[in-house]
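Novice: Sequence and predicted structure are below.
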Amino acid sequence: MVKQTSTHLSAEDKAAISAAIAAAETKTSGEIIVVVSGRTVDYRWIMLFYGALVAIVAPLVLMAFGVNPLTLGAAFTQWQAGGWNIGLGATAADEAATGMMFILALQAILFMLVSALDLRPGMAAKLTPAWIKRQQVHRAAHDQFLAHDLNQTMGKTGVLIFVSLAEHRAEIIADTGIYTKVSRDVWRDVIGKLASAAREGALANGLITAIEDSATILSVHFPRQDDDVDELPNKVIII
């Protein structure tokens, strides 16, 4: 996982990455695409989930400590009467209804307060579990793989190098023709180097290294042929 990243790729960085892709594809029939995403998904929904969870759990916690709607209603009735116990007044049903109104009001307030934490920049992403981020980034990478026609290459040799900056994650997705010959462990090593470079703020260098390593891997199983055609653009895509 990428811990810290330099989110800026200069024009020189982009040109260097494009040149690295072009050079890599002189060694292999594989097609390499690099996609850098600022943020994979909007995580605001997670705060709505947490808000709903707190709103649901809070009354259960209160009841576990002996607080129930009837008790709240009776206390409110006594407060209205200036501390006197009234023999004729609110019925038990009235007190229960009043207590329930307090519970509902408490739930609404808690829901709004927790949901409002999303107003702080990056708070929702920080509170999103890592496994959700991992799934979202993988799904986004797969979508980009399809969107850029990497599944349509001759020989099924498309490779996507995907970086999501906000989630601090990177993935490599290779088409079926490659996965039959190259194990996942090999790609993990490539991602590891990319992550290390990104942590040091050298994202462009990390991407270039990942491209070069991918070309070396692909050239063993999918060397470039004389009749190979460059099927996809050799450039970094920013989304």
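Specialist: Ah, there it is.
Novice: okay, CA-based contacts and neighbour counts for the rest of this
Specialist: Will do.
Novice: In the protein, mark out all the strands, start to finish.
Specialist: 31-37, 158-164, 169-174, 236-238 (DSSP state E).
Novice: and the last one, which residues are buried?
Specialist: Within strand 236-238, the residues that count as buried by 16 or more other CA atoms under 10 Å are Val236.
Novice: Which neighbouring elements make contact with that strand?
Specialist: helix 11-24, strand 31-37 (3 or more CA pairs under 8 Å, 6 or more residues apart in numbering; DSSP states H and E).
Novice: Among these, single out whichever gets nearest to Leu232.
Specialist: Proximity to Leu232, assessed across these by CA to CA, is greatest for strand 31-37 (6.8 Å).
Novice: longest helix in the chain, by residue count?
Specialist: Counting residues, the longest helix found in the chain (DSSP state H) is helix 92-115.
Novice: got another, please set it beside the one above:
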Amino acid sequence: MKPANEFFTSEEQQKIENAVKGAETKTSGEIVPMVVNSSYEYPRAELIGAGTLALAVGLIFSWAVGGESIWWFLPVFLVGFFGFQVLIRNSPGLKRKLINPKEFDLEVREKALVSFVEQGLHETRDKTGILILISLFEHRVQVLADSGINAKVPENTWDEIVTIIVNGLKAGDSCNATCQAVERCGELLEEHFPRKHDDTDELPNLVIEP
């Protein structure tokens, strides 16, 4: 899995930023795509996975070598636990299998809410900020709109944006999919929030979390 800071090339980042600028020429809305490595560290998955594997290895080893002695089991378990913990931490595919998909949904949603505030999307003049969060580890996309938009645009409208990006990620065309999603956001907002003569670009056009 590529880290967030390498997920898009410099040229692709510029292309996305240009797409945001183009979409914002049609609307007073502020669109902020954001890419993060992970929405949460999921330490419980590491503990449960490492504990289970170390327990199995410790029991088998003590039974096969030490005559079921606890003095063989304990050191093998402890060494195995820390070893498997490191292995799981550095194996995203394995770690992902140890986590309930519902937990992914909750953590990505929470990350989107926190990022919405941290990036200042709640401070736009007309409450028209939109965050498009791409969380790489979870393979999830979350779209969050401010109160001014939600008052006029049904929340399920953003399912279309999520689908566009998810399909692009699966097809290996994440840059064009993100640009398409941004352009679609601009079209959806244009009807209710046309650009004003004194509009300014209040927020960054792309955020990549290190």
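Specialist: Everything's here; your move. Predicted, not measured: the structure shown is a model, and the values here were computed from it.
Novice: re the thing from before, so which of the helices and strands packed on strand 236-238 of the first structure is the most packed in?
Specialist: Stretch with highest mean neighbour count among those: strand 31-37 (a mean of 23; mean count of other CA atoms under 10 Å).
Novice: And the longest helix of the first structure, what's buried?
Specialist: 95-100, 102-103, 107, 110-111, 114-115.
Novice: likewise stretch 51-61 of the first structure?
Specialist: Gly51, Ala52, Ala55, Ile56, Pro59.
Novice: I'd assumed Ile109 was in contact with the fourth one.
Specialist: No. Applying CA atoms under 8 Å as the test, Ile56 of the first structure and Ile109 come out as separate, 11.8 Å apart.
Novice: Run through the neighbouring helices and strands of the longest helix of the first structure.
Specialist: By 3+ CA pairs under 8 Å, 6+ apart, helix 92-115 of the first structure packs against helix 44-64, helix 69-80.
Novice: Next one: Ile17 of the first structure relative to Phe222 of the first structure, how far apart?
Specialist: Remark: distance between Ile17 of the first structure and Phe222 of the first structure (CA to CA, to the nearest Å) = 21 Å.
Novice: need the contact list for the residue sitting furthest away from the middle of the second structure.
Specialist: Computed with CA atoms, centre = their mean, the residue of the second structure farthest from its C-alpha average is Gly67, at 47.9 Å. Contacts for Gly67 of the second structure (CA atoms under 8 Å, 6 or more residues apart in numbering) come out as none.
Novice: one more time with 10 Å, if that's ok
Specialist: Phe61, Phe73 (CA atoms under 10 Å, 6 or more residues apart in numbering).
Novice: Okay, it and Leu55 of the second structure: tell me how far apart.
Specialist: 16 Å.
Novice: Check Thr25 of the second structure too.
Specialist: Thr25 of the second structure is 59 Å from Leu55 of the second structure, by CA to CA.
Novice: now swap in Val76 of the second structure and tell me
Specialist: In terms of CA to CA, Val76 of the second structure sits 9 Å off from Leu55 of the second structure.
Novice: Now do the shared contacts for these two.
Specialist: Phe61.
Novice: quick one: what's aligned to Leu119 of the first structure in the second structure?
Specialist: Matched by TM-score structural alignment, Leu119 of the first structure corresponds to Val86 in the second structure.
Novice: Also His138 of the first structure?
Specialist: Structural correspondence for His138 of the first structure with respect to the second structure (TM-score structural alignment): Arg109.
Novice: Confirm for me that that match is in contact with Ile134.
Specialist: No. At 11.0 Å, Arg109 of the second structure does not count as touching Ile134 under the criterion of CA atoms under 10 Å.
Novice: who's more crowded, the two?
Specialist: Each of Arg109 of the second structure and Ile134 has its neighbours counted (other CA atoms under 10 Å); Ile134 has more, 28 against 19.
Novice: Now for the counterpart of that one in the first structure: which residues touch it?
Specialist: Aligned by TM-score structural alignment, Ile134 of the second structure pairs with Val163 of the first structure. Taking CA under 10 Å, 6+ apart as the criterion, Val163 of the first structure is in contact with 2, 5, 34-40, 137, 141, 169-172, 191, 194-195, 198, 203, 207, 238.
Novice: mind running it again at 6 Å?
Specialist: Contacts for Val163 of the first structure (CA atoms under 6 Å, 6 or more residues apart in numbering) come out as Val36, Ala170.
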